[in-house]
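Visitor: how would this look folded up:
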Amino acid sequence: MTLSVPKRVLPTIVFAQFAGTSLWFAGNAILKELQSEWVLPEDALAAVTSSVQLGFIFGTFIFALLSIADRFKPSRVFLLCALTGSALNVSLIILPPSYFVLLSARFLTGIFIAGIYPVGMKIASDWFEGKLGKALGYLVGALVLGSAFPHLLNYTGSSLSWKFVLIGTSALAVIGGLAMLFFVGEGPHRRKGSKFNPAKIFEVFKVKEFRSAAFGYFGHMWELYTFWAFLPVMLVYYNETQGTSLPPSLFTFIIMAIGAIGCVLGGFISVKKGSAKVAYSFLMISGILCLVSPLIFNLNETFFIATLLVWGFAVIGDSAQFSSLTAKTAPKESVGTAITIVVSIGFLLTIPSIQLLGYLATVIDTKWLMFSLFIGPLFGLVHTKKLIKENITKA
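Guide: Model prediction:
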């Protein structure tokens, strides 16, 4: 008997994911203001971004090791993490202004984002089970919008204090957590999932198809968060070299947010073309843009923004497809371990990537920064191509 899913469920999960993940880039959105008021280092961008990533990685392992989303009701876990993450996010308003406090607060916020984004995906799987692939594009799209939203808040509240961004994102995350508890709850397919098993880490990578899917994802992650983190830097550099006055916060939001359309569209296309082909196409586009990135700063304002919009569309459009491919090719008895380790390694790789560009920003011209990211898409393309040849296309 087919269970009918209430129409409110998917939109509410998508909204809750968007609301909760708005905490992710809140620190980045206000960094320019904090650098001025708190006298932070000029290269603070890489450290602030990496702090959240490290917190998320640490949180992911803790949640997996303790099987928190299996032992407790996921919607309650989601709400508790949204409340705690929001409190940590807004705590910067009352804590003493210091670089250490900023990095610590962002790290701790990242830990509880690990109970928002992955747990939200689990809640979706409890409702949609076999049809999760259809919803995955929307869910990753919600992550994109949530990550971009603080930049929009920073732009719209530019005449106000940076505190506006922290209060706004924290309030939104709380609303999202409440919505998940009261309007979604627990899905009919909820069951105890496989526990994290460290002994399986090396075993799962012996599966050729899984290894290709995971390596494709790693190449994608090397580029994604670094591109997002350094978007404002690119826009400021273009303004300085071309004499334009593009609002960095507004266009960072737009360029990141258009990626949500890429996620949804990629999901629809994958139904006919397969996830591997869709992921390969998106990764190819963003890889090419890495290669030609030094040239785009010579374009006029319209073509410069248009190029960045294409990049923002492509850089995340393959994410849901790599997630689908990873889940499909993982050994069935080790899916929990396999997905946990791939996500953790993927986010771990964002840290050296971000730190590399943070260092390069001090020694080379800004227009060359994104060129150095090409190694990620190239690595991912090589391994995603193997999935196409092996006909691992449906996920």
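Visitor: drop to CA atoms for contacts and neighbour counts, all remaining ones
Guide: Noted.
Visitor: contacts only, for Tyr280.
Guide: Going by C-alpha atoms under 8 Å, 6 or more residues apart in numbering, Tyr280 touches 318, 381, 384-385.
Visitor: what's the closest of the residues you listed to Ser353?
Guide: Leu381 (17.6 Å; C-alpha to C-alpha).
Visitor: correct me if wrong: that closest one contacts Met284.
Guide: Yes. Using C-alpha atoms under 8 Å, Leu381 is in contact with Met284, at 7.0 Å.
Visitor: let's compare: structure for the following, please.
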Amino acid sequence: MSIAVPRRVLPVIVLSQFAGTSLWFAVNAVMPDLERAWQLPAGAVGTLTSAVQLGFVAGTLVFALLMVADRFRPQRVFLACALAGAALNALMLAVGGAFGLLVLLRFAVGFALAGVYPVGMKIAASWYRQRLGAVMGILIGALVLGTALPHGLRALAGAAPAGAAADGLAPWHLVIVGVSLLAATGGLATAWLVPDSPQATRGAPITPRALALIWSDRRLRASIFGYFGHMWELYAFYVLVPLIVAGRTTGPAASAVAFWTIAAGAAGCVAGGLLVRRFGSASVANFQLGTSAACCLAAPLLMAAPWPLFLVWLLVWGTTVAGDSPQFSTLTAQNAPPAVVGSVLTFTNCIGFAISVVSIELFVRAAQAWPLAYLLPALAAGPVLGLWMLRPLLRGLPAAGPSAAAPPASR
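Guide: The predicted model follows:
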């Protein structure tokens, strides 16, 4: 049954998702400033990013086990978590360089994000059951733009004026405060402007049976392990982008390049969603995953390439490294048995983000000892594994067991 969807619903959800997820990489965008102001330890960027990822994993499991978005109105959950994340992010300005407190705050921000990103998806799914694939591309594109936003704000803030340190004012303060205000605004917009959908349904409780299905069902295994390979590369790339760019330019210009590199992934998400009807999710994901793997392997040549070629390489990489995300979510939802699709998606996301913690820690620590040109090709290990695992879906392998009856992504 189709319903009339108020025109404001999708724009509000998209903008709120963009605003809320800007909290994710707020620290990464100002890391050079923090290192100068607070003398943070080597590898701090990896530790702080991993703290956010682990907080998100913990929050996702807690929210799913307690069925928070079913017990309470999802819009209110989104609002509460956006406001909490905004406050925790702004509180970073008060820690004065205490690294342990900074790590705890970033973990708490990640926990709050578990009530923003997945809950925003749930709200959208309740309104757009018939064309969720295209909507998911737009929503994950908004997530990517939100991830890039702090770098853009840092570029707009410019260089620190003389005497800024003495006055306690610096451009990076504006970035942190701006991200917090934006996240809070997104939460308020969703709570005030997005009504309850008449199609909203209660989710099923989390069941451990889904963990066994992740390995035993051939088609489900193909899409999930493809996603795991994607996650090995994605967030490690986001963390390394400022380091890659720093070899060619510095200051606000470096932040601008980092912004456009990461933001390009939004175009990849939307374009992939448009191409799905013609080529299918598996083929679109396969192409984008293969292209990002090629960008990893080309790093030794293109790190020192002429500036225009260097920028093209980064933009292509940024476009494809994130562009396959909506398709992996869609494939997993399609191939999971309807009774456990929520559990499968929850466990898959948690494992994927845990994998990202491992890759972030490995590459950030390795970057302290070896040149990036030698390290970046190793990011291709994830996409190559993903391409190998996706083969059954490209061959049209019949589903095993009950997953054959799974519907298109609907939550």
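Visitor: got a TM-score for the pair?
Guide: Scored against TM-score structural alignment, normalised by the length of structure 1, the superposed chains reach a TM-score of 0.96; 391 aligned residues with a C-alpha RMSD of 1.6 Å.
Visitor: of Leu381 and Met284 of structure 1, who's got more company?
Guide: Between Leu381 of structure 1 and Met284, Leu381 has the larger neighbour count (other C-alpha atoms under 10 Å), namely 24 against 18.
Visitor: translate that one into the numbering of structure 2.
Guide: Aligned counterpart of Leu381 of structure 1 in structure 2: Leu387 (TM-score structural alignment).
Visitor: do the same with Leu369 of structure 1
Guide: Using TM-score structural alignment, the partner of Leu369 of structure 1 in structure 2 is Leu375.
Visitor: again, but for Phe268 of structure 1
Guide: In structure 2, Phe268 of structure 1 lands on Leu274 (TM-score structural alignment).
Visitor: for Thr249 of structure 2, see how far away the nearest residue to that match once chain neighbours are set aside is.
Guide: Closest residue in space to Leu274 of structure 2, ignoring its immediate chain neighbours: Ala134 at 6.7 Å, by C-alpha to C-alpha, 6 or more residues apart in numbering. Distance, Ala134 of structure 2 to Thr249 of structure 2, using C-alpha to C-alpha, to the nearest Å: 37 Å.
Visitor: neighbour count: these two, which is higher?
Guide: Ala134 (22 against 13).
Visitor: from what I see, the more buried one and Val270 are in contact.
Guide: Yes. Counting by C-alpha under 8 Å, Val270 is a contact partner of Ala134 of structure 2 at 7.5 Å.
Visitor: to which residue of structure 2 is Ser249 of structure 1 aligned?
Guide: Going residue by residue (TM-score structural alignment), Ser249 of structure 1 aligns to Ser255.
Visitor: which element is its match on?
Guide: helix 251-279 (DSSP states H and E).
Visitor: counterpart of Phe210 of structure 1 in structure 2?
Guide: Under the alignment defined by TM-score structural alignment, Phe210 of structure 1 is paired with Leu220 of structure 2.
Visitor: residues in contact with its match?
Guide: Taking C-alpha under 8 Å, 6+ apart as the criterion, Leu220 of structure 2 is in contact with 213-214, 331-332, 335-336, 403.
Visitor: for Gly152 of structure 2, see how far away it is.
Guide: For Leu220 of structure 2, the distance to Gly152 of structure 2 equals 37 Å [C-alpha to C-alpha].
Visitor: what number of residues lie near Asp365 of structure 1?
Guide: For Asp365 of structure 1, the tally of surrounding residues (other C-alpha under 10 Å) stands at 11.
Visitor: next one: Leu66 of structure 2
Guide: Leu66 of structure 2 - counted by other C-alpha under 10 Å - has 12 other residues nearby.
Visitor: with the one 10 residues further on instead?
Guide: A total of 18 residues lie near Arg76 of structure 2 under the criterion other C-alpha under 10 Å.
Visitor: where does it fall, secondary structure wise?
Guide: Per DSSP H and E: helix 74-91 holds Arg76 of structure 2.
Visitor: mean shift between that helix and structure 1?
Guide: For helix 74-91 of structure 2, the mean distance to aligned residues of structure 1 following superposition is 0.3 Å (mean C-alpha distance after the TM-score superposition for structure 1).
Visitor: next one: that helix to chain centre, how far?
Guide: Relative to the centre of its chain, helix 74-91 of structure 2 is centred 17 Å away, using C-alpha atoms, centre = their mean, to the nearest Å.
Visitor: please apply the same query to stretch 14-21 of structure 1.
Guide: The gap between where stretch 14-21 of structure 1 is centred and where its chain is centred comes out at 12 Å by C-alpha atoms, centre = their mean.
Visitor: neighbouring contacts of it?
Guide: Contacts to stretch 14-21 of structure 1, defined as C-alpha under 8 Å, 6+ apart, come from residues 82, 113, 116-117, 120, 138-139, 142-147, 169, 172-177, 179-180.
Visitor: look up how far Ser292 of structure 2 lies from Leu315 of structure 2.
Guide: Computed as C-alpha to C-alpha, the Leu315 of structure 2 to Ser292 of structure 2 distance reads 11 Å.
Visitor: which one's more surrounded, these two?
Guide: Remark: of Leu315 of structure 2 and Ser292, Ser292 carries more neighbours, 28 against 20, as counted by other C-alpha under 10 Å.
Visitor: if I look at the more buried one, how far off is Leu234 of structure 2?
Guide: Separation of Ser292 of structure 2 from Leu234 of structure 2 (C-alpha to C-alpha) stands at 10 Å.
Visitor: overlap of the contact sets of these two?
Guide: Jointly contacting Ser292 of structure 2 and Leu234 under the rule C-alpha under 8 Å, 6+ apart are Val321.
Visitor: coming back round to it: you'd agree the match of Leu381 of structure 1 is up against Gly290?
Guide: Yes. Contact criterion C-alpha under 8 Å: Leu387 of structure 2 and Gly290 qualify, at 7.0 Å.
Visitor: just the strands in structure 1 please.
Guide: Along structure 1, counting by DSSP state E, no stretch forms strands.
Visitor: show me what Val194 of structure 2 aligns to in structure 1.
Guide: In structure 1, the residue matched to Val194 of structure 2 (TM-score structural alignment) is Val184.
Visitor: state the distance from that match to Ile111 of structure 1.
Guide: 23 Å.
Visitor: so which of those two has more stuff around it?
Guide: Ranked by neighbour count (other C-alpha under 10 Å), Val184 of structure 1 and Ile111 place Ile111 first, with 26 against 21.
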